[in-house]
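Asks: pasting the sequence and the predicted coordinates here, then a few questions.
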Amino acid sequence: MGKHAVVTGAASGIGADCCRDLFERGYTVFGLDRDEQKLNQVEETAKGTSGKFIPIVCDTSSSASVAQAFEHIRAATSAVDVLVCSAGVFRTGALMELSESDYDALFDINTKGCWLTAKAAHPLLRRAATPDAPARVVFVASAAAFRPKTGGGAYAASKVALTYITRVLAVELANQSILVNAVAPATVDTPLVHQLVADAATSGYQVSGVSPLGRVAQPSDVTSVIRFLLGDDSRYMTGTIIPIDGGSVAAVLSK
């Protein structure tokens, strides 16, 4: 029957790269995102591969939108092997100056959206999971959870919350053969980061520079670690948060 995956934030950046990796390896991928046009572009790249990409317009911060998306998914399959939650937003600003709407957006999308999606996917993950072939959940957190800085405090807090959800959910689902882990990238060459750089003159927020390895991460650097977390070599890993930062956090701690 083949394997099935759900990826949020599927239209660009890490999410789109993860989708490509999955459908090139034969997965049927349900890609959730608010941007229908970019979802359709990802669908075009799936043509001629061994897998399939099914775009679904979804706002993961909305329980109604997530429920509707999973109605489509349940109509197509009775089980899901993989859930990758990559949808995320960044809002800059000092904590005492940040608007309530920006604060809410960070937690609604970066934290609650992952919880809503995992909750909706849970019955399908349980049907796919066996002790010998566990189902997998991977959340995309951030190195900001370990290295918060001024101007991005609320974003960091939303990602810290996500790392705690990862750990607790891993324990709660362990006896159901569902493994839950997270990756925590530092600066990644994505459209979101490009926009932060473009806005720096007016926002005042400075994106972290290159890592000790001499560059920022590419989406593929993150996808390769996600691939590991979805594979047989990580069958005894759950509740882990893996930094993908080129040594950036270590460099800050060593100063």
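Replies: Perfect, I can see it now.
Asks: could you use CA atoms for every contact and neighbour count after this?
Replies: OK.
Asks: do a quick rundown of the strands in the stretch 101-250 of the chain.
Replies: 135-140, 178-185, 241-244 (DSSP state E, counting those that start in this stretch).
Asks: tell me which element residue 11 is part of?
Replies: Secondary structure assignment for residue 11, by DSSP states H and E: no helix or strand.
Asks: the one 5 residues further on too?
Replies: With the criterion set as DSSP H and E, the secondary-structure element containing residue 16 is helix 13-24.
Asks: nearest residue to residue 216 other than its sequence neighbours?
Replies: Of all residues not flanking residue 216 in the chain, residue 210 sits nearest, at 5.0 Å (CA to CA, 6 or more residues apart in numbering).
Asks: ok, that neighbour - how many residues close by?
Replies: For residue 210, the count of nearby residues is 17 (other CA atoms under 10 Å).
Asks: what does residue 189 give?
Replies: Residue 189: 16 neighbours (other CA under 10 Å).
Asks: what about the residue nearest the centre of the chain, distance to residue 17?
Replies: By CA atoms, centre = their mean, the chain has its centre lying nearest to residue 86, at 2.0 Å. Counting by CA to CA, to the nearest Å, the separation of residue 86 from residue 17 is 10 Å.
Asks: could you do residue 104 as well?
Replies: Taken as CA to CA, the span from residue 104 to residue 17 is 27 Å.
Asks: centre of the chain to stretch 186-202, how far?
Replies: Mean-position distance between stretch 186-202 and its chain equals 18 Å (CA atoms, centre = their mean, to the nearest Å).
Asks: what does stretch 109-119 give?
Replies: Using CA atoms, centre = their mean, the offset of stretch 109-119 from its chain centre is 10 Å.
Asks: here's the one I want to compare it with:
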Amino acid sequence: MSDYFDLSGKVAVVTGASSGLGADAAVAYAQAGADVALLARRIEKLNEVKAVIEKLGRKVIAVGCDVTNEESVKAAIQTVLDTFGHIDIVLNDAGIAQGGGVEDLSEEAWDRSFDTNVKGIYLTSKYVIPQMKERGYGKIVNIASVNAVIADKEETFTRHAYNASKSAVLGLTKGMACTYAKYGITVNAIGPALFESEMTAGTLFKSEQFLTGYNHLNPTGRPGKKGELNGTILYLSSDASSYVQGQFIIVDGGGALV
């Protein structure tokens, strides 16, 4: 069974790889045997993750990339292909959590949420899928959110653009899954709940009121811990999920149970 999760000889691309869940996943890919391409805007942070992966003996590159800009994405993917020759896995992790309700959100903030959380997946997939189709193999994993299907109940943390954009990720995932299944490409999504990361450390984790309420309502009684998302990511990125297509796996300690 361990062979199902062996990523030796695979090349994984991770967007949003400079910190948080993306950085953790990139290291997990390397530990499973994959070579890794790290994509994000902050090259200095990428180089920190790169150094960790190099110590594992895997080939790794750090590529500056703005997933909201088509030319940037196109150039980044070409750099990966020039370096490794092919791409087997893409983890679309780049995302932002813009706070505010529709009455308060500026149009710019709304657009920024959709550009990063949805357009970023579209652009990355656009330039990766052609060579996956050519090779008859590919694993695309999109990071959505449990908030794609449930809303934030605490008014202080209203995030309508986040809710809407992450729901859009699910629609895009299903559409891509249907279209590209015949080419040997699986497309699935993951819905994390609260995990400590650079994005949440300065917001949700700073609110004792929010954390108390979250822990009380979550059957597990706590947020997700570092590394607890990696098992699901590796499952959807490996041949263990060869017949899993267009699915949305929530990783939330049971918080969304009804």
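Replies: Yep, that arrived. Here the structure is a predicted model, which means the values were calculated and not measured.
Asks: okay, and the helix holding residue 16 of the first structure goes to which residues in the second structure?
Replies: Aligned by TM-score structural alignment, helix 13-24 of the first structure falls on residues 20-31 of the second structure.
Asks: then stretch 85-95 of the first structure?
Replies: Using TM-score structural alignment, stretch 85-95 of the first structure pairs with 92-102 in the second structure.
Asks: now the end-to-end length of that stretch.
Replies: Stretch 92-102 of the second structure: ends 26 Å apart by CA to CA.
Asks: how far off centre is that stretch?
Replies: In terms of CA atoms, centre = their mean, the gap separating the centre of stretch 92-102 of the second structure from the centre of its chain is 13 Å.
Asks: what comes up buried for it?
Replies: The neighbour-count check on stretch 92-102 of the second structure (16 or more other CA atoms under 10 Å) flags 92-101 as buried.
Asks: list of residues touching that stretch?
Replies: Outside stretch 92-102 of the second structure, the residues that touch it by CA atoms under 8 Å, 6 or more residues apart in numbering are 14-17, 21-22, 40, 67, 105, 109-110, 113, 116-117, 120-121, 124, 140-143, 157-162, 199.
Asks: likewise for stretch 128-138 of the second structure?
Replies: 77, 86-89, 180, 183-186.
Asks: make a PyMOL selection of whichever of the residues you listed turn out to be buried.
Replies: Buried members of the contacts of stretch 128-138 of the second structure can be picked out in PyMOL with the line below, counting by 16+ other CA under 10 Å:
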select buried, resi 77+86+87+88+89+180+184+185+186
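Asks: in helices only, show me the contacts of stretch 128-138 of the second structure.
Replies: Cross-referencing the contacts of stretch 128-138 of the second structure against helices under DSSP state H gives 77, 180.
Asks: is it possible to export the contacts of stretch 128-138 of the second structure to TSV including distance to residue 223 of the second structure?
Replies: As requested, those are exported to TSV (distance: CA to CA, whole Å):
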residue	distance to residue 223 of the second structure
77	34
86	36
87	33
88	31
89	27
180	35
183	38
184	35
185	32
186	29
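Asks: wait, what's in contact with the aligned residue in the first structure for residue 200 of the second structure?
Replies: Under the alignment by TM-score structural alignment, residue 200 of the second structure pairs with residue 193 in the first structure. By CA under 8 Å, 6+ apart, the residues touching residue 193 of the first structure are 187, 207.
Asks: distance of residue 193 of the first structure relative to residue 7 of the first structure?
Replies: Remark: distance between residue 193 of the first structure and residue 7 of the first structure (CA to CA) = 20 Å.
Asks: do the same with residue 176 of the first structure
Replies: Residue 176 of the first structure is 21 Å from residue 7 of the first structure, where distance means CA to CA.
Asks: likewise for residue 150 of the first structure?
Replies: Distance, residue 150 of the first structure to residue 7 of the first structure, using CA to CA: 30 Å.
Asks: thinking again about what came up before, give me the buried entries from the contacts of stretch 92-102 of the second structure.
Replies: 14-17, 21-22, 40, 67, 105, 110, 113, 116-117, 120-121, 124, 140-143, 157-162, 199.
Asks: which ones among those map onto helices?
Replies: Those of those lying in helices (DSSP H): 21-22, 110, 113, 120-121, 124, 160-162, 199.
Asks: closest to residue 244 of the second structure out of those residues?
Replies: Top of the list for closeness to residue 244 of the second structure, among those and by CA to CA, is residue 121 at 19.3 Å.
Asks: tell me the contacts of that closest one?
Replies: 67, 92, 142.
Asks: from residue 89 of the second structure, how far off is it?
Replies: 13 Å.
Asks: and if you look at residue 239 of the second structure?
Replies: Taken as CA to CA, the span from residue 239 of the second structure to residue 89 of the second structure is 11 Å.
Asks: with residue 213 of the second structure instead?
Replies: Distance, residue 213 of the second structure to residue 89 of the second structure, by CA to CA: 37 Å.
Asks: and for residue 212 of the second structure?
Replies: 37 Å.
Asks: equivalent analysis for residue 72 of the second structure, please.
Replies: Taking CA to CA, one finds residue 72 of the second structure at 19 Å from residue 89 of the second structure.
Asks: for residue 52 of the second structure, same thing?
Replies: 20 Å.
Asks: equivalent analysis for residue 67 of the second structure, please.
Replies: According to CA to CA, residue 67 of the second structure and residue 89 of the second structure sit 17 Å apart.
Asks: again with residue 71 of the second structure
Replies: For residue 71 of the second structure relative to residue 89 of the second structure (CA to CA), the value is 21 Å.
Asks: with secondary structure and distance to residue 254 of the second structure added, can I get the buried residues of stretch 92-102 of the second structure in a markdown table?
Replies: A markdown table is the format used below for these (DSSP: H, G, I helix; E, B strand; the rest coil; distance: CA to CA, whole Å):
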| residue | secondary structure | distance to residue 254 of the second structure |
| --- | --- | --- |
| 92 | strand | 24 |
| 93 | coil | 22 |
| 94 | coil | 24 |
| 95 | coil | 23 |
| 96 | coil | 23 |
| 97 | coil | 22 |
| 98 | coil | 24 |
| 99 | coil | 24 |
| 100 | strand | 26 |
| 101 | coil | 26 |
